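*Asks:* My questions concern the predicted model and sequence given below.
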Amino acid sequence: MNQALNGKRVAIVAADGFEESELSAPRDALKKAGVEVDIVTPDGKGIRAWAETDWGDTYEADKALTDAKEADYHALVLPGGLFNPDELRVNEDALSFVKAFFQAGKPVAAICHAPWILINAGVVEGRRMTSVPTVAQDLRNAGAEWVDEAVVVDNGLVTSRTPKDLDAFNAKLLEELQEGRHSGQHA
């Protein structure tokens, strides 16, 4: 357990069809470091994972998006997958929740297709980021600088490409959470 992270709280926002490892690995790394983690879903009900090629386990929710407040958390994690970010990027409650973390200067970590959510929240312009390659042009079109690297950190915004990058993603997430607010994080 990391004393500097003790008492920190992180929200993981996801919907059905999230890539299972992209939720479970960050959650487990955070909990191992002594961080409290809430899984926040659109309706506060359990969500079903996508496990690479087929449906995976169901994960219980701790809160509904409408009951979650940015002020209750120190950071936000957005797992990817294909279905999950596609649903969340058109969910106004999810977009408002995401934007609030940027406005507060708090760390946000997004992996795989999750930058779609950030694009629709209007928070990627001028940022250096990575993602799964199929989202690269979407990020460029939204004004981000896309690079093909395992993990990219830009003023509290942590992004990674795929599950193979989870070790680097989790390490940077923990580092940014320990650093706290970032004045360069903006909406």
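*Replies:* Thanks, I have the structure now. Just so it is clear, the model here is predicted, and its values are computed rather than measured.
*Asks:* Please make it C-alpha for all contacts and neighbour counts, starting now.
*Replies:* Noted.
*Asks:* Can you tell me the centre-most residue of this protein?
*Replies:* Nearest to the geometric centre of the chain sits residue 78, at 2.1 Å (CA atoms, centre = their mean).
*Asks:* what sits against it?
*Replies:* Contacts for residue 78 were tallied using CA atoms under 8 Å, 6 or more residues apart in numbering; they are 12-14, 23, 108-111, 114.
*Asks:* and of those residues, the nearest to residue 87?
*Replies:* Nearest to residue 87, judged by CA to CA, of the contacts of residue 78 is residue 14 at 9.1 Å.
*Asks:* Tell me how many other residues crowd the residue nearest to that closest one when sequence neighbours are not counted.
*Replies:* Nearest residue to residue 14 in three dimensions, chain neighbours excluded: residue 41, at 5.4 Å (CA to CA, 6 or more residues apart in numbering). Residue 41 has 27 neighbouring residues, counting by other CA atoms under 10 Å.
*Asks:* can you tell me how far residue 41 sits from residue 138?
*Replies:* 25 Å (CA to CA, to the nearest Å).
*Asks:* what do you get for residue 85?
*Replies:* With distances defined as CA to CA, the gap from residue 85 to residue 138 amounts to 13 Å.
*Asks:* One more to weigh against that first structure:
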Amino acid sequence: MMKCAIFCANGFEECEALLVVDLLRRASIEIEIISMNDELEVLSSHNVKVIADECFMDANFHEYDALILPGGLPGTTNLQANERLASISFKTC
């Protein structure tokens, strides 16, 4: 079974993150919401609080088949500024 991760930083766009989560779960594709914060709570660009499944620092990225980076401002700016995220390397097929 495919397993995906979606990285949510403060300021993410709700539609670009939560719609993806909803659709993949409806398709029986496992997806975990990863908080880029040091806590599970992430705040969207429109101040919607979302509780993630896991914090970035605790995630094992080698267990995922796909990584999803949702848009929104300042969420994308916060993702881009995260050096730990930028340093992840993956084996390609």
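*Replies:* Received it, and whenever you're ready, just let me know what you need. Quick caveat: nothing in here was measured; it's all calculated off a predicted structure.
*Asks:* Mind checking the TM-score on these two?
*Replies:* Once superposed, the chains reach a TM-score of 0.87 (TM-score structural alignment, normalised by the length of structure 2), with 92 aligned residues with a CA RMSD of 1.4 Å.
*Asks:* who wins for neighbours among the contacts of residue 78 of structure 1?
*Replies:* The residue in the contacts of residue 78 of structure 1 with the most neighbours, by other CA under 10 Å, is residue 14 (32 neighbours).
*Asks:* Translate it into the numbering of structure 2.
*Replies:* Matched by TM-score structural alignment, residue 14 of structure 1 corresponds to residue 8 in structure 2.
*Asks:* try residue 49 of structure 1
*Replies:* By TM-score structural alignment, residue 49 of structure 1 lines up with residue 44.
*Asks:* so that match makes contact with residue 16?
*Replies:* No: if you go by CA atoms under 8 Å, residue 44 of structure 2 and residue 16 don't touch, sitting 10.6 Å apart.
*Asks:* Between these two, point out the one with more neighbours.
*Replies:* Taking other CA under 10 Å, residue 44 of structure 2 and residue 16 do not tie; residue 44 has more neighbours (22 against 14).
*Asks:* any idea how far that one lies from residue 70 of structure 2?
*Replies:* Residue 44 of structure 2 is 11 Å from residue 70 of structure 2, by CA to CA.
*Asks:* Now list whatever residues contact both of the two.
*Replies:* Common neighbours of residue 44 of structure 2 and residue 70 (criterion: CA under 8 Å, 6+ apart): 12-13.
*Asks:* show me what contacts residue 26 of structure 2?
*Replies:* Contact analysis of residue 26 of structure 2 by CA under 8 Å, 6+ apart lists nothing.
*Asks:* What is the equivalent residue in structure 1 for it?
*Replies:* Structural alignment (TM-score structural alignment) places residue 26 of structure 2 against residue 32 in structure 1.
*Asks:* mind checking the SS state of residue 84 of structure 2?
*Replies:* Judged by DSSP: H, G, I helix; E, B strand; the rest coil, the three-state class of residue 84 of structure 2 is helix.
*Asks:* Neighbours of it, how many?
*Replies:* Residue 84 of structure 2 has 12 neighbours, counted by other CA under 10 Å.
*Asks:* and residue 18 of structure 2, how many neighbours does it have?
*Replies:* Residues near residue 18 of structure 2, counting by other CA under 10 Å, number 17.
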